[in-house]
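Asker: Coordinates only, no sequence provided:
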C-alpha cells in the first residue's frame, strides 16, 4: 500500500462519531490537497476491507455525494445515528465538520 493511501486510511479512521470531513479535507490531511477523487476511490475500494467509517466523508458542499439512492440513505441513517443532522442529503459543515 502506498504512503498516501495509508495516510488517507488513518485520517478517515480519525473522524469521530458525530463528525464529518470532506473528500478534499481528507486529501489535504493525507498530504495531497488535489487528490479528493483519489480519496473517493480509496473509500469505494477499501472501506469494507479496512472497516472504515466511510459514511463520515462527504463532499465540499456538505452533501452526500453517493448517486445510488439506497447507499445514500444508508449513509444518511448512519450519520443521523451519530447525531449528525442531515437535511435534504446535506450536512451543515459549520456544525459537524471535524478538524484535526
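Answerer: Okay, I see it. As the structure is a prediction and not an experimental result, all values here were calculated from the model.
Asker: alpha carbons only for contacts and neighbour counts from here, please
Answerer: Noted.
Asker: what's the burial count for residue 23?
Answerer: 24 (other CA atoms under 10 Å).
Asker: What of residue 93?
Answerer: Count around residue 93 with other CA under 10 Å applied: 17.
Asker: same deal with the one 3 residues further on?
Answerer: Residue 96 has 17 neighbours, counted by other CA under 10 Å.
Asker: One more: residue 64?
Answerer: Neighbour tally, residue 64, other CA under 10 Å: 23.
Asker: which residues does it contact?
Answerer: 58, 72, 75-76, 89-90 (CA atoms under 8 Å, 6 or more residues apart in numbering).
Asker: longest helix anywhere in the chain?
Answerer: In the chain, with assignment by DSSP state H, the single longest helix is helix 36-50.
Asker: In addition, the following structure is provided for comparison:
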C-alpha cells in the first residue's frame, strides 16, 4: 500500500488519538476528527478505523511511526472498538464479525450494557485536546 505524506500524517494522528482512549470509555468518529484538526473528516476517520488492518502495517513499515510515543507498534495496540458513531451506536460493517467483536470488547470493558449503543453521556471520552506526537 502506497501512502502519501498527507495520508500518513492523518492516519498516524488518528491512530495516536485512538490509542489514548482510556479503558472503559468510548468516543465518536467525529470527535477523533476534531482532535486531529480535521473536524469535517469523520467519515475519513471511519475509513481509517475500518481499514486499519491494512493501513497500520503500511504506516509502520514506512518508518514514520517507528519512534512514536503513542505506544503502538502493532495492530493489536489500537483500541479500535472504543470508537463509535456520534449516537453511541456501533457502526455496521460488511463483515458482521467485526460488529460482534466490537460489541464483545465494549461489554468486557463495561461500556456497553445491552444492544449496540454506548451511553456516551456516561462513558464518553471527549477531551478538548490531546497530544499527537
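Answerer: Yep, that arrived. These numbers come from a predicted model, not from an experiment.
Asker: circling back: just the ones of the contacts of residue 64 of the first structure in strands?
Answerer: 58, 90 (DSSP state E).
Asker: Of the contacts of residue 64 of the first structure, just say which sits nearest to residue 99 of the first structure.
Answerer: residue 58 (13.9 Å; CA to CA).
Asker: Map the closest one across to the second structure for me.
Answerer: Counting by TM-score structural alignment, residue 58 of the first structure corresponds to residue 84 in the second structure.
Asker: what does residue 7 of the first structure give?
Answerer: Checking TM-score structural alignment: residue 7 of the first structure goes with residue 13.
Asker: SS state for its match?
Answerer: helix (DSSP: H, G, I helix; E, B strand; the rest coil).
Asker: Pull the number of nearby residues for it.
Answerer: 21.
Asker: measure it to residue 24 of the second structure for me?
Answerer: 22 Å (CA to CA, to the nearest Å).
Asker: now do residue 53 of the second structure
Answerer: 23 Å.
Asker: do residue 89 of the second structure as well
Answerer: Taking CA to CA, one finds residue 89 of the second structure at 16 Å from residue 24 of the second structure.
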